[in-house]
Structures are given as structure tokens and as C-alpha cells.
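**Student:** Prediction below, plus the sequence it came from.
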Amino acid sequence: MDNSLRGRTVVVTGGTRGVGAGVARAFAEAGARVVACARRPPEVPVEGVEFAPLDLRDPPAVRAFFAGLPRLDALVNNAGGTPYRLLADADAERHARVIELNLVAPLTASLAAHAHLRRTRGSVVMVGSVSGGRPSPGSAAYGAAKAGLENLARSMAVEWAPEVRVNTLVVGMVRTELSHLHYGGEDGIEAVARTVPLGRLAAPADIGAAALYLASDAAAYITGASLHVHGGGERPAFLDAATANKPTDKEE
């Protein structure tokens, strides 16, 4: 058991529901002091997690929030998301707001936290997405932002070494309280889960465990890395379309 985070201070952005709540819970259970910041308080508070109201798209407020912390050992940039929206169905300004939340806000928070993290030799964990590494129709601005976030983390890791480590979780599909809206109810969730090699969607706790590892002393020599937490990824579509290596009627 790695107890390196016991007593340390961790901030989880967007840590009030879904993946963020799972991440916050994992750090709290590891004995850290956890502060979850978001615009709205959690509907179901997580034991051991403090809530701080914060709009991450307000840079002066973000700087004031981090300046008010007595110390900081780890920052998990989890806040983000997007509605389903085809590119031609909205103007550039609306897509830009998605990029602002998913790329600019983590940069803002990381810069505001930098001085603290240098003093404690802490770490930043970016919560990325598989959408950043493949076409993302219906959420193209989100996918572009997540691709940029992963690149930002690699550059940040080089610039801020050796005092601050920076890594990215490349997250696949996660079962949260809103999954039924994305996948069409329980039947849709089960159908989507069958496309994942491990046979299920991730739980928020799976993402929390991975974030906990990257922020702990067990990962002391890991920086600039991308850890894929996606259950094995997605089965390539061509495998189902190709006729080679499929049994013929005679073979059956």
C-alpha cells in the first residue's frame, strides 16, 4: 500500500460528480485532504471531500482560489465535457467555449497552482480522453481540446521538471449517473460495453485509482506520460467488415 498521499492536499476540478467524484473519493480514501472545486455543489457529498465554488473559466477567480490555499501537493484537472453538437450546427464561438473549458481552463488552473507545486515537488494529472486520439464526430471541438491537453501536458512536464511532474490519463467510456443519456438507457450501455475488450465501461473508481497512482510516490519517475484507461480500447471496425479469415459455409 502506497501511503505517500496521506496528509497531502489535492485539488480536483469538477470533482463533484461522475469521474471527478470518483477521483476525489479515491484521494480521500488514501488519506489526502481533498478539495473539489466546481460551479455548483455536489448533489451527493463525498465523505472527506471539501467543496469550493469556482468557475474555472474565470482566471482571476482561479488565481485567487489557489493563492488562498496553504499548500498543494497535487492538482487533478478533471473539469470538462461537451454536448453532442455537429460542427456545422453551431458557430465558432460556441465551439470555442468547449475548447476553453477543456483546454484553456486546465492551463489556467495549472499555472495558478505552479508555485505551490514547485514548493512541494508535487504533480499535475490531466484527465484526457480517447476522443483526442481519434475522429470525434459530434464532439469535434472536445476531441481537439483533449488532443491539445495531452500535448500541453507533455510540454509542461519538460518545462517544469524536475520539481513538478505532469501526466495525462487518456480515459475511455465511463459509466456515470449520466450514461443513460449518452447511450440510450441500460440496453444501450450494455451494447456499448460489449465493444470494449474488458467487457464493461469504466467506473469512476477506475479513473480514481489511476489518478491516485500517477500522483503518488510510486510514480516518482513518471512524467510526460499518457496512461490509457480504456479497457483495451476499441475494436477496429475493419475487422468486422473484412471477409478474410471468416468461416465459410463449407468450413462450418
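**Tutor:** Sure thing, it's come through.

**Student:** When you work out contacts or count neighbours from here on, use the C-alpha atoms and nothing else.
**Tutor:** OK.

**Student:** Helices along this protein, start to end?
**Tutor:** In the chain, the helices defined using DSSP state H lie at 18-29, 59-67, 92-99, 105-120, 140-160, 179-183, 185-193, 204-215, 237-241.

**Student:** Out of the ones you listed, which is the most enclosed?
**Tutor:** Counting by mean count of other CA atoms under 10 Å, helix 18-29 has the highest mean neighbour count of the helices of the chain, with a mean of 25.

**Student:** ok, back up a step: what's the closest of the helices of the chain to Leu227?
**Tutor:** Comparing the helices of the chain against Leu227 with CA to CA, the closest turns out to be helix 204-215 (8.1 Å).

**Student:** The closest one to helix 18-29, inter-axis angle?
**Tutor:** Counting by axes from the mean of the first three to the mean of the last three CA atoms, to 10 degrees, helix 204-215 lies at 60 degrees to helix 18-29.

**Student:** Report all helices and strands that helix 204-215 contacts.
**Tutor:** Helix 204-215 sits against helix 18-29, strand 123-129, strand 165-171, strand 226-229, with contacts defined as 3 or more CA pairs under 8 Å, 6 or more residues apart in numbering; DSSP states H and E.

**Student:** Take the ones you listed and write them to JSON lines, including distance to Ala210.
**Tutor:** Shown next, in JSON lines, are those (distance: least, CA to CA, whole Å):
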{"stretch": "helix 18-29", "distance to Ala210": "9"}
{"stretch": "strand 123-129", "distance to Ala210": "10"}
{"stretch": "strand 165-171", "distance to Ala210": "8"}
{"stretch": "strand 226-229", "distance to Ala210": "8"}
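
**Student:** Which one, of those, ends up nearest to Ala113?
**Tutor:** That would be, of these and by CA to CA, strand 123-129, which comes in at 9.1 Å.

**Student:** Got another one to weigh against that:
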Amino acid sequence: MAERRILVTGASSGIGAATARALALPGAGIAVHARANRAGAEAVARELRAAGARAVVLMGDLTDPATPARLVEEAAAALGGLEVVVANAGFADRTPVSALTDEAFARSADTVLWGFLRLARAAGPHLLRAGREGGLARMVAVSSFVAHLFRTDTTTFPASAAAKAGVEALVRSLAVEWAPDVTVNAVVPGFTQKDPGTHAALDPGAWEAILPRIPMRRLGTPADVAAAVAFLASPGAGYVTGQAIHVSGGVVM
């Protein structure tokens, strides 16, 4: 477990950064990806090295069709292979369908759904090889509660919901295709705190109004979600595949 080679996309802050920290056992090699926040990614990489892991920073915009394959190859070359891929990159768009332009919808689809497909397609040979050689090969996608919660008293995110629902469908398809060599699962965060200074889809007042609707009466933290990702990447999750595990404080039941 300690010497595994891992790629985490969208890891310069939030859930991605927390996931990288949760996987940073001594001896692990972790590729920290960011679209544009190099300073954040470098800061995360320094934390991982302090924890005893090897870390490299990779940059790239997942809306570019060539980026996912390049990231996979760069990560595998830098780390000496690849056994775990965590697809976390994405953003929330709450634009209603009536105002949603083709360009805005395509941006969500390109980053989240097409980005995941291209990443999985590129990573597959590496993960399958690792699994067949006895490694703990894992792919984990970070989805979102917005693909499951549609109510009049809750903000909806149509473009994000469509993209994340597609990711969960691909997770199940890949779980069948890659079994028994690689497990493929999704983690589904609920309303989750953002890092200070980073963009949030809702204003502070909206966050406060949400709390009574969450059975656990609090927002989730990036560490809550990262713990579920770390479990799915662990030896203990070897018989878990094709699942979407909700980490939402009960907001989706």
C-alpha cells in the first residue's frame, strides 16, 4: 500500500488536495494535477513530501482532449507506473436550463464527463497491468449529490448533474469491463466546505439555509470525502466495485 503510484486530478485544493493527503503514506508516489493553480498544487506537493511520499505536479486543462492522456503518461513516467487514479477535477454550474448555453453545457461535459472518459481510457492499460501483476489497482471518480437531488427547496445544477450522472454510468460500465483486475467506484459528496479563498457556487447565506436540510446538521469537509476515497483505494475495498458511495450527511437517502 505504501509504495503505490497515484494520480489525483483537481488536487490543488479542496477534495482533491485532501485526497492526496489521505493517500500520502511514506513511500507512495503521487502526481498532483491542477488546471491553473500551480502554486496550490506545489503547496500540496510539499505537504505530501513532508509526510514521506514522493510527489510531482502536473498541469493541464481537461477540456483539451489531449490533456488526460498526457497526464496519465507523465504520471506513469514520473512515478514508474500507475495503480490508482482519482478523477476529481470539476466545478459546479447552477445555471438553470432555460439560460444554459450550448457553450456552458459543453464546458461541464468536457471537464467532467469527457475528461473522465478520456482519463479512464488512457489509464486503463496501466491499471489493468498493475492489477494483473498483483497490485491494488483502483479507479475512483468524485461525483456529486447534484446528480441525485432534485427538489424545489434546493438549488439545482443542471449541467453539472448531467455530467456527473454520466460519470457514474461510466463507473459502472468500467467496473464490469475491468473486473476482476481493477475496481472502479464513485464517491458522491454532499454539500461540502470550500477552502478559504476559493470559488463557491453558493453565498454564505445560502450555505446557512442548507444546514437544516442536512440530517447531520453540518456541511461535509474535504477530509470526510477523502476518507471514503482512501477506503476505496485500500486493500479493504477489494470486493467493492461499481458503487456510488454517498458522503453527504444523509442529504441523499
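**Tutor:** Yep, that arrived. This is a predicted model, so every value here is computed, not measured.

**Student:** ok so, going back, out of the helices and strands packed on helix 204-215 of structure 1, which comes closest to Val76 of structure 1?
**Tutor:** strand 123-129 (4.7 Å).

**Student:** so how much does the closest one differ from structure 2 once superposed?
**Tutor:** Here the mean offset of strand 123-129 of structure 1 against structure 2 after fitting is 0.6 Å, by mean CA distance after the TM-score superposition for structure 1.

**Student:** ok, and what's touching that strand?
**Tutor:** For strand 123-129 of structure 1, contacts defined as CA atoms under 8 Å, 6 or more residues apart in numbering pick out 73-78, 106, 110, 117, 143, 146-147, 149-150, 153, 164-172, 211, 214-215.

**Student:** in structure 2, what residues pair with that strand?
**Tutor:** Using TM-score structural alignment, strand 123-129 of structure 1 corresponds to residues 138-144 of structure 2.

**Student:** ditto for stretch 143-160 of structure 1
**Tutor:** Going by TM-score structural alignment: stretch 143-160 of structure 1 matches residues 161-178.

**Student:** hmm, who's touching the matching stretch?
**Tutor:** Contacts for stretch 161-178 of structure 2 (CA under 8 Å, 6+ apart): 108-109, 112-113, 116-117, 128, 141, 143-144, 146-148, 182-186, 241-244.

**Student:** do the same with stretch 29-39 of structure 2
**Tutor:** Here stretch 29-39 of structure 2 makes contact (CA under 8 Å, 6+ apart) with 3-12, 20, 24, 41, 44-45, 53-62, 75, 79.

**Student:** buried stuff in it?
**Tutor:** By neighbour count on 16 or more other CA atoms under 10 Å, the buried set for stretch 29-39 of structure 2 is 29-35, 38.

**Student:** What is the aligned counterpart of Leu227 of structure 1 in structure 2?
**Tutor:** So, by TM-score structural alignment, Leu227 of structure 1 is matched to Ile245.

**Student:** Kindly report the same for Ile207 of structure 1.
**Tutor:** Aligned by TM-score structural alignment, Ile207 of structure 1 pairs with Val225 of structure 2.

**Student:** which residues does the residue nearest to Ala67 of structure 1 when sequence neighbours are not counted contact?
**Tutor:** Using CA to CA, 6 or more residues apart in numbering and skipping residues adjacent in sequence, the residue nearest Ala67 of structure 1 is Ala112, 7.6 Å away. With contacts defined as CA under 8 Å, 6+ apart, Ala112 of structure 1 is in contact with 62-63, 66-67.

**Student:** Tell me which residue of structure 2 lines up with Ala112 of structure 1.
**Tutor:** By TM-score structural alignment, Ala112 of structure 1 lines up with Ala122.

**Student:** And that match, how far from Gly81 of structure 2?
**Tutor:** Going from Ala122 of structure 2 to Gly81 of structure 2 by CA to CA, to the nearest Å gives 13 Å.

**Student:** what about Val44 of structure 1, distance to Arg121 of structure 1?
**Tutor:** Distance from Val44 of structure 1 to Arg121 of structure 1, counting by CA to CA: 32 Å.

**Student:** Looking at the two, which one has more neighbours?
**Tutor:** Arg121 (17 against 9; other CA atoms under 10 Å).

**Student:** Check the burial of the residue nearest to that one when sequence neighbours are not counted by counting its neighbours.
**Tutor:** Among residues not flanking Arg121 of structure 1 along the chain, Glu163 sits closest, at 4.8 Å (CA to CA, 6+ apart). Neighbours of Glu163 of structure 1 under the rule other CA under 10 Å: 15.

**Student:** Now do the contacts for Glu163 of structure 1.
**Tutor:** 117-119, 121-122.

**Student:** do that again at 10 Å, thanks
**Tutor:** Glu163 of structure 1 makes contacts with 114, 117-123, 157, as judged by CA atoms under 10 Å, 6 or more residues apart in numbering.
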